Structures are given as structure tokens and as C-alpha cells.
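Visitor: Pasting a predicted model and its sequence here:
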Amino acid sequence: MRKIWDIHGGVHPPENKAQSLGRGIIQAGIPPVLVHPLSQHIGAPAAPIVEVGQRVLKGQMIAEAAGFVSVPVHAGSSGTVAAIEHREIPHPSGLLAPCVVIETDGKDEWIDHQGIADYTTLDKPALINVIRNAGIAGMGGAGFPSAVKLSTRDDAVIDTLIINGTECEPYITADDILMRERADQIIAGVKILQHLIQPTEQTLIGVEDNKPEGIAALRAAAQGSNIEVVVFPTKYPSGGEKQLIQILTGREVPSGGLPADVGIVCQNIGTTVAIHRAVHYGEPLISRITTVTGDACTAPGNFEVLLGTPVEHLLKLGGFQQDNCIRLVMGGPMMGFTLRDTSVPVVKTTNCLLAPTKKELPPPPPAQACIRCGMCAEACPVSLLPQQMYWFARGKEYEKLEDHNLFDCIECGACSYACPSNIPLVQYYRASKAEIRKQQQEKVKSEHAKARFEARQLRIEREEAEKEARRKARQEAAKKKAAAGKDPVKAAQEKATTSAVDPAQAAIEKAMAKRSGTAPAETKDEKLARLKKAVETAEKRLESAAGKLKEAEAAEAPNLGALQTAHQRMTEKLSAAKDELQQFEQENSDDPAAAAIARAQAARAKADDKSPLEKAQDQVASLEKRLHKSEQKLAEARDSGSDTAPVLEQSTAKLRDKLEAARGELAQLSESEAPVAAAASTNDPAQLAIEKAMAAREAAAKLSPEDKAKKALESLEARVEKTRQKLAEAEESGADTIDVLRDTLAKLEDKLAQARQEAGVEP
């Protein structure tokens, strides 16, 4: 006989398990709507990968894991994604969380899936990845991701694998019915876990002695294997992970430690079945067995229900009578919590829906003063001091609570059950845990803010020091200049004769001399050299701009417009530099008559170089400027009541007529010369870029104010979306730019809201 150890404390509440075991597992069917919360487990919520209006199939991944401690979510049935929004989820606080809502189509069409013929051929990482992608989390407790729990270190020796079939809380029989009807699937899942964990000594399935039929089915399915079914006396809460480990092995998991620290891995009965379905059939976790029980249900039982099914749909199958129910509980009477809304969905950890009558589960009487009887300490399975912790919780002495190992409390409720004064002790502990976690988060935020503030202060101090150093350097330079005399030319000459020449100071002195008018005049040779240098520099910069523009056009870069504008500007600068050089050379020619003739010829050549289209464009541009000025003068005259208003109206009307005629002529020339211009510019990338820029500028000029506002609004929306993507990438990678991106996004969103308001567009 295997030795069984006892645990400290524990209680024996009425079991009330028979009423839901009158029939086998019942299929709950497909509800009209499935609501899939993105957080059904401990860790980071999953991230949606579907869009509203998209059709999905049964078993299709609709949200991917958002980190190592996270699991994906899969569609329970085929249908259409109706919404991705915040809805109330099963939680003691009744909080709202993101959910993917699917309107089912009743076809129940599966995705293509298949199992692994021989999982023993896979290495450990590959097999764990199969379990992770199936979205499997612990189905008997808080929902810890199974893949994380099974990812034990290679240097950690695991000698014992324990499967938890205790199900010690009253009313719940989901694991019991699994053992009775699907014992072979449980054993198949345990063998997969054995292959993963490689326990060096033993594999145990722990079951309380109040489940004789389930025990018999498990032992029959485990015959011929090295899996041992261990039976022990019923006591609540022997189903706690650490308590079960102590009962079966006598080992105690240290405070704040994990079972792996003592060479043990523990999994739930329901989780083993989910692992079996994922590995052998390729099915993700999309359903579970849930007990519907209580005297307010006329047809209690255990239902195989799709995850995401609204609780109200499941209650109808159980014959729920709302008028007879005092309160609806998700979970058992000891650790469950009250549901405020029956529209919340069934999730991966929903093992029971309890609908008791007032007679069956009467409301607790008012709490009385603590009589210091110590019964709570006797009932605590973790050997804590509930009475002392209660006083600390009431006094909000959180540091003392942590010193008394508050976070070792498993919130089983045994202390509250045993308290003769009816004090809701476990509620005090839950509230204190939440407050401590909140303070810890605020402390982390405060430390981050402090670090950012200190870095900012250091930066400001460094900038001030650099500014002061530059100021002192200027003062020293001024003193030296004053000592050399007030003549900046003389100071510059003396400075040039010194051995240690400061280029920056020399430039300052040269600029001062030029400003004071005492600088020597620039000779013809110096000006000619300067103009030639300017032309050479402009040519190099134009060549560089043309190369960048060509690369951007080939890659269809987003900054193509800016590069086109830069290229056009450089072309204009080069042309201006060449003109200035040519003019200087002509003016300083040895033959004045020849110089005058050359200037006239250059002006005529420049005019002749322009095509009729270019001349028409210049004419339109000139008329537009004149019309704009005339309209401004007319408006000012009207506002002031001047007598010149009628004259200005006539001149403005004439200018409008001339502009319309010029635009008509320009349009005709554009139609006739467009093919020629296109053919001429096809082989010249630089000219093509100029033409594109001119066309874009002309198109922008022709836009109405409404179109310009719309275009600006679209540009802002694109910038907001791009910034959001950068912020999401920064948050995922933990980059230092998160705060900057958040500020930028907030400013852009404010600008976008203002632009939408001005344009009369709904957000």
C-alpha cells in the first residue's frame, strides 16, 4: 500500500455531487452567438488576428498569443465575426475586457486539421509548440498556460508527474464524469505528458475516495502502464496543487516556489484530455465539460459546451428557474464568485454553474466580532494565521500582511467556512492582494518616472554647462579683440599672424568686419573663384539629389514627393549660379561692347529657349499673382469705403478675363505639346522628376478648399495609423521610445480630431 500523507487543516462541507451525476455528458449544441474573451488565462491577453465581417471556421485561430505567458484563442464554430469590442467577462469584479464576437451559421465547418501519427518522433520543443498553438491552459484552477508549465529546464530533474483528479469542491462533477466516460482519453493524454516530462520515478493520478466509478474506470484504462491511480480520503481543499503534492509525496513546495522546485509537475484531468485531442486529432481547445447544478435547475447535469457560449444558453439546457435562484455562482460554493449577468460567456476555466435556492445556500448572517477562537488557523491548509492577517487587512498594514505570507493563501475559503462569527475572511485577503498589486504597479511606474526625470535633469544641466562654456569662450574672444584694438580688420590680421589659429573665431571676426564695413573689398579674381566654386558645389548637390530621386522612384518610397521638390530646387540653384557666373564674366570682359552684346544675346537666348507652353505657363502665373493682389486691394477698398472701389472692380474683372483666356491657351498648348514633352523627358530621370513635381504642384493649385482639407485629413489619418504601428512595435519590444511615441500619437490624434471637426467629418 502506498503511504498517504495528511495536510494541515481542511474542512468537510456537504458534497452535493449526486444531483449532477444522474446522466452522462450532454452536448450543449451551437448557440446563435459565441463571445470569445481574449484573456481566459493567466498572463498577457491574446491579440486578435481577424477583422469584423470576416468568416471563420471551427477551430480557426482568431487571436494569437501575445507573449511567452499567453495562449491563443480559437473559434468554437463557423460563422462571421460580428464585433471586436469590450464586453463583461466572468470575473469577480465584473470587469469589461476585449472579446471577439462570432455570429454562428449552424454549419459547424471545421478547418483542415489532422493529428500526429507518432508524437514520440517529435522533440520536446516541437511537441510543446503543438500544445501552445492549441490554446491549452489549465482547466481546473486559474488557467496557467500548459505549455509554460511543461517547459521545464533541461537541468531540472523531474521525478514525479501528478495528475489532479481530486475535484474536492462541493457540487462540481466535471472531472468525475470525464473519468467515468473518457478514462481512455485521460490515460492517452497522461502518456503524452510522460513523453514530455520524462519523470524518473513515478506517474500518479490522485483521486478522492468519493469517486468510486471514476476510480474503477481509470484503473481499467491504465492497466499495463506505469501509471498509478492513488486514492485518498475526501477533505477540502485537498485539490489544491501544493496540498495534493503533500498528500501524495509528503513534500512541501516552499513559499513562493513552484512544484518543479521539488521535482514535480502537476496537471489537471481536463487538461490531459485537451492535450490528447490536440496531439492525436489536431483539435485546439474549443470546448470543455461544465457542471450545471443547484436546486434552481430542474435538469442538472454535465454538458460539453463550446467556449464562448453565453451562460444563459447553458442554463436553459439545465432547466434554470431564475425566480427560485438566490444567486448565480460560477464555480463552487467555496471558491466561486457571483455572476451579475447571464450573457457572460463560458471560458476555459468554467468548471461549474451553480444555481442554488435560498434554502439550499442561504445568505450568510451578519458578521460578528472576532472571538479569537483560532478555528480559522486550524482550518487553514497552508498553515497561515488568518486571524492575525484579518487584523492587518482591516488596518491596511500591507507590509505586515506580506511578512505573514499573504500570497501563499490559496483563497479556498476554509477559514471563512470555519469562522463561528461569520467573518468573510477570504474577501479581506482578496481585497488586500489586489491593493498590494496595485501599489506595486504604481511603485514601478513611479520608479520609471523618476528615472526619466533624473535623465532629463542631467540633460538640462549638461546643456546649461555647454551653454555657459560657449558664453565664456565668447567673452574671452571679445577681451582678446579689445586688447588688440577696436579695428576688426587689424584684430583679424593680428589673429592671422599667431601660430594657434581658431577657425571659429576667425569666421566671427571676418563677419564682424564685413558688418562694420571695414572689411577689404572682394577682388574680381576672388569673386570669380567664389562663383565658380558655387557652380561646382551646386552641380555636385544636384547629382546627389538626382541619384536619391532615382532610387526612391525605383523603390516607390513614401518620401518621393519631398525628393522631387529638393531636386527641382537644386536645379534652380544651379541655373541661378551659372547665370550669375556668366553675367560676372560678361560684365568683366576686356571689351565692354562685346560684353553688352553677350548680355543681350544671353537674355534673348534665355527667352528663346522657352517653349510656347512654358511662356503660356509664365503668363498664367503672372496673371494669377496680379489678380490675387488686385482682389486684396479691392477687398480693402470695400472695407474702408474708398472711392477707388469701382475702378478696382473693373480692373479686377479685366484681369479675370485675361487669366481665363491665358488658361485656355495654356490648356490647348498642354494638349498639343504633352506627347512631345513626355517623349523628351522619358530618357532623362531628372527632367521626369521635375515634370512630376510641377504636375503635382499644378494639381494641388487647382484643388478646391474642400479637396485640400480632405487631402490634409487623409494625410493626418495615415500619420496617426503609422505612429500607432510604431508605438505597438515599441511596446512589444520594450523600446525606450514608448513615451515619445505616446506623446506624438496624442498630439496627432488631437490634430486629427480638430481637422475632422473643421471638415465636418464624423470620427
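Guide: That came through fine.
Visitor: hey, let's count contacts and neighbours off CA atoms from now on
Guide: Noted.
Visitor: What segments of the stretch 501-650 of the chain are helices?
Guide: In the stretch 501-650 of the chain, the helices defined using DSSP state H, counting those that start in this stretch lie at 503-516, 524-555, 560-587, 592-609, 612-640, 645-682.
Visitor: Between helix 612-640 and the longest one, find me the angle.
Guide: The reference is to helix 645-682. If you take axes from the mean of the first three to the mean of the last three Cα atoms, to 10 degrees, helix 645-682 sits at 150 degrees to helix 612-640.
Visitor: ranking the helices of the stretch 501-650 of the chain by burial, who's on top?
Guide: Across the helices of the stretch 501-650 of the chain, the average number of neighbours (mean count of other Cα atoms under 10 Å) peaks for helix 560-587, which reaches a mean of 18.
Visitor: Show me what that helix packs onto, helices and strands only.
Guide: If contacts are counted by 3 or more Cα pairs under 8 Å, 6 or more residues apart in numbering; DSSP states H and E, helix 560-587 sits against helix 524-555, helix 592-609, helix 685-702.
Visitor: who wins for proximity to residue 426 among the ones you listed?
Guide: With distances scored as Cα to Cα, the stretch of the helices and strands packed on helix 560-587 nearest to residue 426 is helix 524-555 (63.5 Å).
Visitor: hold the first one in mind and look at this next one:
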Amino acid sequence: MKLFGKLYSIRGGIHPDDRKSLAATQPIEDLPLPDLLHIPLQQHIGAAANPVVQRRQQVHKGEIIAMAQGAVSAPIHAPTSGRIAGLGLYPANHPSGLNVRTITLQPDGEDRWHPDIRGVDDPFALAPEDIARRVAEAGVVGMGGATFPSAVKLNLRNRYSLHTLVINGSECEPYLTCDDRLMREHPEQVLDGVRIMAHALGVRQIIIGIESNKPEAIAALKDAAKPFAGVEVVKLPARYPMGSEKHLVQTLTGRETPARGLTADIGVVVHNPATAFAVHEALRHGRPLISRVVTVTGQAVAQPKNLRVPIGTRVQALVDHCGGFTEAPAKLISGGPMMGQPLTELRVPIMKGTNGVLALTAAETNKRAPAPCIRCASCVGACPCGLVPLTMAAHIRAGDLDGAVGQGLMDCIGCGSCAYVCPAHIPLVQFFNHAKGELAARGRAQQKQTETKRLAEARSARIEAQKQAKRAAMAKRKAEQAAQKAKEKAAAAEAKQAEPAEPAEPAAAAAVAEAS
């Protein structure tokens, strides 16, 4: 039974060479445990987790080593059994390469699960709140790259009227094949996680969207979905950025998400296949998110592969397992080539949101010096959000960030389509990301200034209140003292009036008697 009709077209987009053939045929391999695991405490959107272990402490596989802080956060678990070797700073898997708070775990090689790790026989017998709670306790986050805590999205049923769960299996970034292999090799587990999430959300309709360049994954999910009503696997056009959840929802439903709104505003929640697999693992087996599939590819990699990797493994270990480099890479990227982040060094760790490690040759990057804009408007035609990138870039060059915002800067999804098609090789998306960073910094500075002013005003008010309280207390004490003195004076006067007349002296009395 068809759940919906035609696919709807979206504006813009590009058709880059997907270059997925390098790794698409490689089945998922388990990476051997490394000597050390460096596990960052900030692996998700929201507050960093707080460590609950100490140096030299022994831990089991799956044991909580850092607790979530606040509603939008996620706990972190030990990827294997071993000893806590350190709690300190370590380089982040981030373009800045700055050190971040990290737990270093030394595996003992036994890979012993924590004894309390256990799943439930029938997740569909659980209340939605219990499913969301178990997903939160397992530290599951969005594994398509956004790393938003999944339990928060599962609780959207309390605030929105939801009707559809969409699984984003497009994996539209070139080179990446980790979701493709996961759907091909574990379709039943992925679908089970999808159905559990739909139960938690209270929706009856499930749409799994997969791009047409993944025929094996489409066939595997269709076979797995046959026994279940309300599930449809849809073949999507291979077009970048089909993986943008708002554009994916528009393609499937024809409905556009409000600017800066959520797909939940139109009744739809979007999750990733790898996230669905993690939910299956958490509910059926009680296993937290401690590993993920990562694509290691690029023409500079000797043997491109898809690897199941413990969280905290250094990128160097993945490269070594793939035979190293055939030549010095011209560019190293964490993630995909369009929206991924440059890798500063190979010793940074794999995190929950790391879906790819790319080592690209100079021929693949085709880097050229930017030339002046010729106003050809190619970027306008490619922008999937209907923006005018050349105008936004002009405002940013002139330092007019407010003008860029007026042109729709904050609606830019950073997909890089404009930069890809620019014949002048202008790094447009870098302009926009820089401007967003500047605006964020400006906002933080303004917030700091406002908070500082508020605290200063509160301090002044507090000091003034203390002064007034002191003056009032002093006036009260003076009044009490004056009243006490008046009371004492009045009492003395009363006592004097109440005293009897003193008798006359004997000599005076005799004289009075003689005279009389």
C-alpha cells in the first residue's frame, strides 16, 4: 500500500561525482582494540558530560564514565573494559585542534561487559517515556553528524502533533558509504530501531528515504519492511544535498519547514539509520553507544574500508588498518568533502558523530586560487534554500554582517553547493561559516555584556538594600534607645513621687514644741 504519492521537486542542488565506489563494496570490519582510547567529554550538542571515574579505576565495557549535564546532553560509556589512564586535556577532532577535556582508557584486552548490561524482551510493551529514558541512558545521539541527543527528539511528541517518522538514508555526501553498508548488512536491526522510535513518537507512518545510487540498501530494507504495515522504503533522486532533513521532508511530503523552525512544526521527525541501529542495540540488548561505523576512503588511502570503530580510537589507527597512505594526502577531512571539517592531525579521536575519514590527493581536491566574482549567478541556481550567495558574500566582504543576515545568512545550511559550482572558485561557504561564527561571537559578547550589566545592577541594588537595612536598623536602635531612656526617666519620676515625707529632726521638733 502506498503511503504517499509522488516525490516533490526541490530547488537548487548539485550532482557531484559521488566517488562511493572506493569503499561501497567493502563490508564492515571490526577494528582491533587500540592500546589507548581518548574519549572526549564533548561529543554531542549541548553541555559536556561530567566524568564520574578516577584515574587508575577499573571499568567494564558499557559502564558509564561521564554523566549527562542537563536536558540537552548525553552520557558517555567505556568502549571496552580496562583502566582509566588519565583525565585531562587532549586534541579535539575539530578544525581548531584545541585541547578538550578527555578521559583516556587503557584497554585490558578482555572486553568484558558490565554485568548490569541487559535489554528488554519487548520494547513495544514499554511506555514512550521509558523508551526515551533508555535511549538517553545509552548516550545515543544523531549519528548523521549533528549529534543532537536522540532522546530529546523522541520526546517531541509532548510538544508537537506528529504523524510521520522519516529515516534519512540518503547519505548524499560523496565518498561516504557507512550508512549504505549498515543498511545492507543489518537491515532487520535498522528497521527494528526505526519501529521502536516510531512507537516512542506515537506515529503510524514511517518513510525510509534512500538515494537511487544505493540499490542494494533499498532492496534490503524493502525485504525487511514487508511484514510491517505503515512502513515504506522510497527511492530518492541522487542529488546533493538530499540529506538535509528539511529538503528531504519537502521532497517526500511537499511541505516546507518554516524558516529556522523544526520539521516537527509540520508533524515530521527525522532520524538517521545508524541512530536507528543504536536504538535497537540500546533497547534489545541494553548496549550503549560505544562504537560506530566509519568510512575511511580517498585516493590517498591504500585500502579504503568501512570500519566498526570503538569511540575514542585515534584516526591514525584507522589509517594504519587500511594500509596507510599511498602518497601524502593534500587534504585530510573528518566527515564528507562538502560539509566535513579539516583534520589537523591523525592522533585526534573518533567520536560519536564521526562518519568518515577522507585522505584526498591533490587531483581530488582540485584546489585553485579564487578569482573575482563575475556575477554569473551559478551559486544562486545551486542554492537549495533559494538564497543569493554572491550578495551575501559581498556584504560579508564589506564587513556588513547585518546586511548578510538580511539576505538570509541564518537560513544557509552550509551545504557548500554554491562553492562547488562557482567558476571563480570563491570559497563562499567558508565566508558564510566565518560570518556565522562572528555573529555567534558577537551574540556571546552581547550576552556577556548584558549579564555583566545585570549582575552589576543587582550588586548595586543589593548594596543599596544593605545600606537601607543598616540605616533602618540604626534608626530603630536609636528609637529604641530613646524610648528606653524616656521610659527610665518616667519611671524615676514616678518613684520619686511615690516616696513618703521624711520625719523632722529631733532638735527642730523640740524647738517647735517649746515655742508652742
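Guide: Sure, I can see it. Everything numeric here is computed off the predicted structure, so don't read it as measured data.
Visitor: ok so, going back, could you dump the helices and strands packed on helix 560-587 of the first structure into a markdown table with distance to residue 508 of the first structure added?
Guide: Shown next, in a markdown table, are those (distance: least, Cα to Cα, whole Å):
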| stretch | distance to residue 508 of the first structure |
| --- | --- |
| helix 524-555 | 19 |
| helix 592-609 | 37 |
| helix 685-702 | 39 |
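Visitor: Pull the contacting residues for the aligned residue in the second structure for residue 42 of the first structure.
Guide: Under the alignment (TM-score structural alignment), residue 42 of the first structure pairs with residue 45 of the second structure. The neighbourhood of residue 45 of the second structure, defined by Cα atoms under 8 Å, 6 or more residues apart in numbering, consists of 72, 73, 146, 147, 148, 149.
Visitor: Which among these count as buried?
Guide: When those are checked for burial by 16 or more other Cα atoms under 10 Å, the buried set is 72, 73, 147, 148, 149.
Visitor: Just these: which are in helices?
Guide: Assignment to helices by DSSP state H places none of those there.
Visitor: Taking these together, which two end up most distant?
Guide: Of all the pairs that these form, the one spanning the most space (Cα to Cα) is 72 and 147, at 10.7 Å.
Visitor: of the contacts of residue 45 of the second structure, closest to residue 389 of the second structure?
Guide: Comparing the contacts of residue 45 of the second structure against residue 389 of the second structure with Cα to Cα places residue 146 closest, at 23.5 Å.
Visitor: Quick check: the aligned residue for residue 681 of the first structure in the second structure?
Guide: Checking with TM-score structural alignment, residue 681 of the first structure has no match.
Visitor: whoops, I mixed them up, residue 108 of the first structure
Guide: Counting by TM-score structural alignment, residue 108 of the first structure lines up with residue 111 in the second structure.
Visitor: From the chain's centroid, how far away is stretch 581-588 of the first structure?
Guide: 64 Å (Cα atoms, centre = their mean, to the nearest Å).
Visitor: Would you check the span in the second structure matched by it?
Guide: The aligned range for stretch 581-588 of the first structure is empty, by TM-score structural alignment.
Visitor: go on, stretch 631-646 of the first structure?
Guide: Counting by TM-score structural alignment, stretch 631-646 of the first structure pairs with no residue of the second structure.
Visitor: okay, and stretch 403-410 of the second structure goes to which residues in the first structure?
Guide: Under TM-score structural alignment, stretch 403-410 of the second structure corresponds to residues 400-407 of the first structure.
Visitor: Looking at the helices and strands packed on helix 560-587 of the first structure, spot the one closest to residue 4 of the first structure.
Guide: Here helix 524-555 is closest among these (Cα to Cα), at 72.1 Å.
Visitor: That closest one packs against which elements?
Guide: Applying 3+ Cα pairs under 8 Å, 6+ apart, we find helix 524-555 of the first structure packed against helix 560-587, helix 685-702.
Visitor: list the buried ones in the shortest one?
Guide: Same thing as helix 685-702 of the first structure. 686, 687, 688, 689, 690, 691, 693.
Visitor: ok now do the closest residue to the fifth one other than its chain neighbours, which residues does it touch?
Guide: In space, not counting the residues next to it along the chain, residue 690 of the first structure is nearest to residue 568; the distance is 5.6 Å by Cα to Cα, 6 or more residues apart in numbering. Contacts for residue 568 of the first structure were tallied using Cα under 8 Å, 6+ apart; they are 689, 690, 693.
Visitor: so how far is residue 366 of the first structure from residue 568 of the first structure?
Guide: To residue 366 of the first structure, residue 568 of the first structure is 84 Å away according to Cα to Cα, to the nearest Å.
Visitor: again with residue 576 of the first structure
Guide: As for residue 576 of the first structure, its distance to residue 366 of the first structure is 93 Å (criterion: Cα to Cα).
Visitor: And for residue 104 of the first structure?
Guide: In terms of Cα to Cα, residue 104 of the first structure sits 46 Å off from residue 366 of the first structure.
Visitor: the more surrounded of the two?
Guide: residue 104 (24 against 9; other Cα atoms under 10 Å).
Visitor: ok, back up a step: which one of the contacts of residue 568 of the first structure is nearest to residue 298 of the first structure?
Guide: residue 693 (77.7 Å).
Visitor: Residue 700 of the first structure versus that closest one, what's the distance?
Guide: For residue 693 of the first structure, the distance to residue 700 of the first structure - Cα to Cα - is 10 Å.
Visitor: got it, and residue 576 of the first structure?
Guide: 26 Å.
Visitor: try residue 689 of the first structure
Guide: As judged by Cα to Cα, residue 689 of the first structure and residue 700 of the first structure stand 16 Å apart.
Visitor: re the thing from before, for residue 7 of the first structure, find the nearest of the helices of the stretch 501-650 of the first structure.
Guide: Nearest to residue 7 of the first structure, of all the helices of the stretch 501-650 of the first structure, is helix 524-555, at 70.0 Å by Cα to Cα.
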